[in-house]
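1. From the sequence below, what's the structure:
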Amino acid sequence: MESNLFHLQYAIDTFYFLVCGALVMWMAAGFAMLESGLVRAKNTTEILTKNVALFAVACTMYLICGYAIMYGGSIVLSGMGDVDVDAVLGEFAGREDGFTGGSIYSGAADFFFQVVFVATAMSIVSGAVAERMKLWAFLVFAVFMTGFIYPLEGAWTWGGKDVFGMYNLGDLGFSDFAGSGIVHMAGAAAALAGVLLLGARKGKYGPNGEIRAFPGANMPLAAIGMFILWMGWFGFNGGSVLKLGDIANAHSVAMVFLNTNAAAAGGAIAALITARLMFGKADLTMLINGALAGLVVITAEPSTPSALTAAIFGAFGGVLVVLSVVTMDKLRIDDPVGAISVHGVCGLLGLLLVPVTNSDVSFSGQIIGALTIFVWVFIASLVVWGIIKAVMGLRVSEEDEYEGVDLSECGMEAYPEFVSSK
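-> Modelled structure (predicted):
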């Protein structure tokens, strides 16, 4: 009987990992739709190319070395192909935390769930550097981000390793349930480093400090992308419970889903109201980013708040993201989709809110953890971006930027029927 229970737990938890991983993978479509909706029509094909290619690069680099760096596993997953059932049962037999507490699942399922997270981190970078970066410069950076930069900071957090042999973030009281800092703030830090070296889009800021809006080409597409991300986030946060096969964890999964949804709704409402008060209009882009901000905030700890608290936390993110987007423009940090504000600023907020509902986490530990993640990713990214800039250049020519990077980088337009012939 006990053997049958272990078999059932292994099957349930492995299947749950795979389904949640598939939901997170679907977030790649959300990022592609969101970003292609928010950029101008002449840059649509290139942004879609980046999103497809970065996902492939992320999966390959994490397979080759990223997973090994982060968790000390085998290079190229050697040994993960077969499961020794007797060894698994022997490892957990007789343990009190067996069917009612411990996690047993396929190592391949764990890898699959982890690899889609690193792709998410890299997707954040894509939108921030849109419309003026060379495609191949971006993809070269993706190799280093997904293969080395992200896995190393992941090793210090989820991997439980000491930071350069000095201190362990977990021992300092740092906690990040599903990656507000480890995934989202890290992606934003890499994006910020690239944006600072890249510079603003031509004509975005005037000589007298004026800020010119560059409207996105397809608002329906951007809204659909947001909803895909919202749905995928249930796998992002829900899968991070790491287990489904008992009553306590099944209830925890349900609460995580509930709180994730509540935070997104709270963020959307708060951003909509804030934009109305500031601009006098209902701003769809702020509404979209408000929902995403709420999702990023709750990602740091979606299991301990009540649903109402989660909605309030999301609302904090919704207000903050509007203020942050406006501030970034005033600082002339050109981020076409607001990725740095959504994932970076609100990722930090999410980390700082964890101790409010989780007494096992210290505020000082969260600050140290956030600083460690940001400083490492930002500096490492700045170095890599700098080398790429020196070797091959980061930015397309002024003429190509004016004409649109679709033709110069990809040789095709996304909407050719709307281009008048001469």
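2. rest of the way, CA atoms for contacts and neighbours
-> OK.
3. elements contacting the helix ranked longest in the chain?
-> In the chain, taking DSSP state H as the definition, the longest helix is helix 2-38. Contacts defined by 3 or more C-alpha pairs under 8 Å, 6 or more residues apart in numbering; DSSP states H and E place helix 2-38 against helix 44-61, helix 107-128, helix 219-238.
4. how about a markdown table for those, with mean neighbour count added?
-> Converted to a markdown table, the helices and strands packed on helix 2-38 look like this (neighbours: other C-alpha atoms under 10 Å):
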| stretch | mean neighbour count |
| --- | --- |
| helix 44-61 | 21 |
| helix 107-128 | 24 |
| helix 219-238 | 22 |
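5. For Ser74, find the nearest of those.
-> Each of these has some distance to Ser74 by C-alpha to C-alpha; the shortest is helix 107-128, at 10.9 Å.
6. Which other helices and strands does the closest one contact?
-> Under the contact rule (3+ C-alpha pairs under 8 Å, 6+ apart), helix 107-128 is packed against helix 2-38, helix 44-61, helix 186-198, helix 339.
7. distance between it and the chain's centre?
-> Offset of helix 107-128 from its chain centre (C-alpha atoms, centre = their mean, to the nearest Å): 8 Å.
8. and after it, which helix or strand comes next?
-> Sequence-wise, the next helix or strand downstream of helix 107-128 (DSSP states H and E) is helix 135-144.
9. between that following helix and helix 44-61, how big is the angle?
-> Relative orientation of helix 135-144 versus helix 44-61 (axes from the mean of the first three to the mean of the last three C-alpha atoms, to 10 degrees): 20 degrees.
10. Contacts for helix 135-144, please.
-> With contacts defined as C-alpha atoms under 8 Å, 6 or more residues apart in numbering, helix 135-144 is touched by 46, 50, 53-54, 57-58, 61, 122, 126, 384-385, 388-389, 392-394, 409.
11. Please point out which parts of that helix sit buried.
-> Neighbour-count burial for helix 135-144 flags 135, 137-139, 141-144 (criterion: 16 or more other C-alpha atoms under 10 Å).
12. Span of stretch 151-167 from start to end?
-> With C-alpha to C-alpha, to the nearest Å as the measure, stretch 151-167 spans 17 Å from end to end.
13. can you list contacts of that stretch?
-> Residues contacting stretch 151-167 (C-alpha under 8 Å, 6+ apart): 66-67, 69-71, 168-170, 182, 373, 376-377.
14. one more, for comparison:
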Amino acid sequence: MTDLSIGLNTVWMLLAAMLVFFMQPGFAFCEAGFTRSKNTVNILFKNFVDFMVGSVLFWFVGFGFMFGSNGEGFIGAPNFCDLSFYTHPAGLPTEGFLMFQTVFCATSATIVSGAMAERTKFSMYVVYSILISLIIYPVEGHWTWGGGWLMNGAEDSFMMKTFGCTFHDFAGSAVVHSVGGVLAFIGAIALGPRIGKYDKNKKSKAIPGHSLTLAALGVFILWFGWFGFNPGSQLAAATAADREAISHVFLTTNLAAVAGGIATMCVTWIKYGKPSFSLTLNGILAGLVGITAGCDAVSPLGSLIIGLICGVVLVFAIEFIDTKLHIDDPVGASSVHGVCGILGTLLTGLFAVDGGLFYGGGWNFFGAQLLGIVCIDLWAAVTGIIMFYTIKKVAGLRVDRRVEEEGLDIYEHGESAYN
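-> Just a heads-up that it's a prediction; the model follows:
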């Protein structure tokens, strides 16, 4: 590969990293808008903490856990502060590739904050953000993007001998979103619902967010950032084939987003008599999450169908988690990222043009997708249970009742977003 090709690929990778980084304010505005004004500083602060903590820890040791040991074993070898162990197979600069992977790590941690909003101690949030960036994300990332056992394409590997193919998650429906969603789900259970969320008969009561304007801006920013999240995972733009691949992923990503939004709008219109704007915002995100695993592998029509399925399922998932399981998730992170991340990973096994069940590929690829998502999310669930319930027992996860009622901004930070 020529220096010019490597240069073009490097610029594209770093530009995509910038777009994914810009998703942080998207998450911040979306979560702040869906929650009450008295907790806005707390929400915004957490999104900064995720990136600050994640950047340091992923550079210090997480990158080694994810990409060390040539992709062998359960976890990579730690290489504290030293990146010389790694050489990118396509010749991309290691430090640039580290930055690209760092913004994905921060995204996984950020997903959790929304489900646990308005009642979590800030100090304990910092603790579990550290643990996600340090160990939970890098380990399952090692199994997949780090060349570990789920992605090992050697003839004698477990995946090839069992399924004849490897697990496929192009940009992170499973690796980033489902893991964040599962951790959000476990965290919300460990915390318990917000005060006033359920009456004595366990009937759910709406607690409206303070600004759908902020939430809408956040979703627009996330949608924009996703054009770095998915197409950027191509990591190359120098050849005609690369450019075609990037363009294809742009198209499938956008089609799934609009299909998710349209599906949710229509379902809420039929189900509730009026189209719900707040749920439609989440429907767009549901489509984006769902297509992230297979955006490179499915056709435009397939991406549209995946978006429609995720947009429909989202409405029922949010309602089921809220009214049947009585788990309080203020922003719907468990449904958007958890349920739709799992769904998108599995649907890739059905709709992938090369190897998908609906294209005559049989059940092998779907089986690989099923095993991969089960193992990845089982890892997230087990580590999440250990982490959250240990923190809860040792130091307490939740703020005092008075702090929750009057707002975390003043009591936790001594500041207010709106003076």
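15. Dump the helices and strands packed on helix 107-128 of structure 1 to JSON lines, plus distance to Ala275 of structure 1.
-> Converted to JSON lines, these look like this (distance: least, C-alpha to C-alpha, whole Å):
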{"stretch": "helix 2-38", "distance to Ala275 of structure 1": "18"}
{"stretch": "helix 44-61", "distance to Ala275 of structure 1": "27"}
{"stretch": "helix 186-198", "distance to Ala275 of structure 1": "23"}
{"stretch": "helix 339", "distance to Ala275 of structure 1": "17"}
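16. rewinding a little: from the chain's centroid, how far away is the longest helix of structure 1?
-> 15 Å.
17. With stretch 20-39 of structure 1 instead?
-> Centroid displacement of stretch 20-39 of structure 1 relative to its chain, using C-alpha atoms, centre = their mean, is 10 Å.
18. and for it, what span of structure 2 is it aligned with?
-> Aligned using TM-score structural alignment, stretch 20-39 of structure 1 spans residues 16-35 in structure 2.
19. and if you look at stretch 389-404 of structure 1?
-> Counting by TM-score structural alignment, stretch 389-404 of structure 1 falls onto residues 392-407 of structure 2.
20. Endpoint to endpoint, the matching stretch covers what distance?
-> Using C-alpha to C-alpha, one end of stretch 392-407 of structure 2 lies 20 Å from the other.
21. and which of the buried residues of helix 135-144 of structure 1 is nearest to Asp400 of structure 1?
-> Distance to Asp400 of structure 1 across the buried residues of helix 135-144 of structure 1 (C-alpha to C-alpha) is lowest for Leu135, with 12.4 Å.
22. Counterpart of that closest one over in structure 2?
-> So Leu135 of structure 1 corresponds to Phe122, using TM-score structural alignment.
23. Could you do Lys243 of structure 1 as well?
-> Taking TM-score structural alignment, Lys243 of structure 1 has Ala236 as its aligned residue in structure 2.
24. same deal with Val52 of structure 1?
-> Alignment note (TM-score structural alignment): Val52 of structure 1 maps to Phe48 of structure 2.
25. Counterpart of Val195 of structure 1 over in structure 2?
-> Using TM-score structural alignment as the criterion, Val195 of structure 1 maps onto Ala188 of structure 2.
26. and the nearest residue to that match once chain neighbours are set aside, how many neighbours?
-> Nearest non-adjacent residue to Ala188 of structure 2, counting by C-alpha to C-alpha, 6 or more residues apart in numbering: Met116, 5.4 Å away. Close neighbours of Met116 of structure 2, defined as other C-alpha atoms under 10 Å, add up to 30.
27. From Trp143 of structure 2, how far off is Met116 of structure 2?
-> Between Met116 of structure 2 and Trp143 of structure 2 the computed distance is 27 Å (C-alpha to C-alpha).
28. related to what we said a few turns ago, check the contacts of stretch 151-167 of structure 1 against Gly365 of structure 1 and report the nearest one.
-> Leu169 (7.2 Å).
29. re earlier: secondary structure of the match of Lys243 of structure 1: a helix, I assume?
-> No: counting by DSSP: H, G, I helix; E, B strand; the rest coil, Ala236 of structure 2 falls outside a helix, being coil.
30. My guess is it contacts Leu15. True?
-> No: counting by C-alpha atoms under 8 Å, Ala236 of structure 2 sits too far from Leu15 to count as a contact (11.4 Å).
31. So for the two, which sits in the more crowded spot?
-> Taking other C-alpha under 10 Å, Ala236 of structure 2 and Leu15 do not tie; Ala236 has more neighbours (24 against 15).
32. At the geometric centre of structure 2, which residue do we find?
-> Nearest to the mean C-alpha position of structure 2, by C-alpha atoms, centre = their mean, lies His177 at 2.4 Å.
33. who touches it in this structure?
-> His177 of structure 2 neighbours (C-alpha under 8 Å, 6+ apart): 108, 111, 289, 337-338, 341.
34. so which of these persist in structure 1?
-> With both residues aligned by TM-score structural alignment, their matches' C-alpha atoms under 8 Å, the contacts of these that structure 1 also has are 108, 111, 289, 337-338, 341.
35. and which of those residues is nearest to Thr264 of structure 2?
-> Nearest to Thr264 of structure 2 among the kept ones among the contacts of His177 of structure 2 is Val289, at 14.2 Å by C-alpha to C-alpha.
36. one step back: quick check: helices, which of the contacts of stretch 151-167 of structure 1 are part of them?
-> Among these, DSSP H puts 67, 69-71, 373, 376-377 in helices.
37. Name the member of those with the most neighbours.
-> In terms of neighbours by other C-alpha under 10 Å, these top out with Tyr67 at 28 neighbours.
38. Surely that residue and Gly73 touch.
-> Yes: counting by C-alpha under 8 Å, Tyr67 of structure 1 does reach Gly73; the two are 6.3 Å apart.
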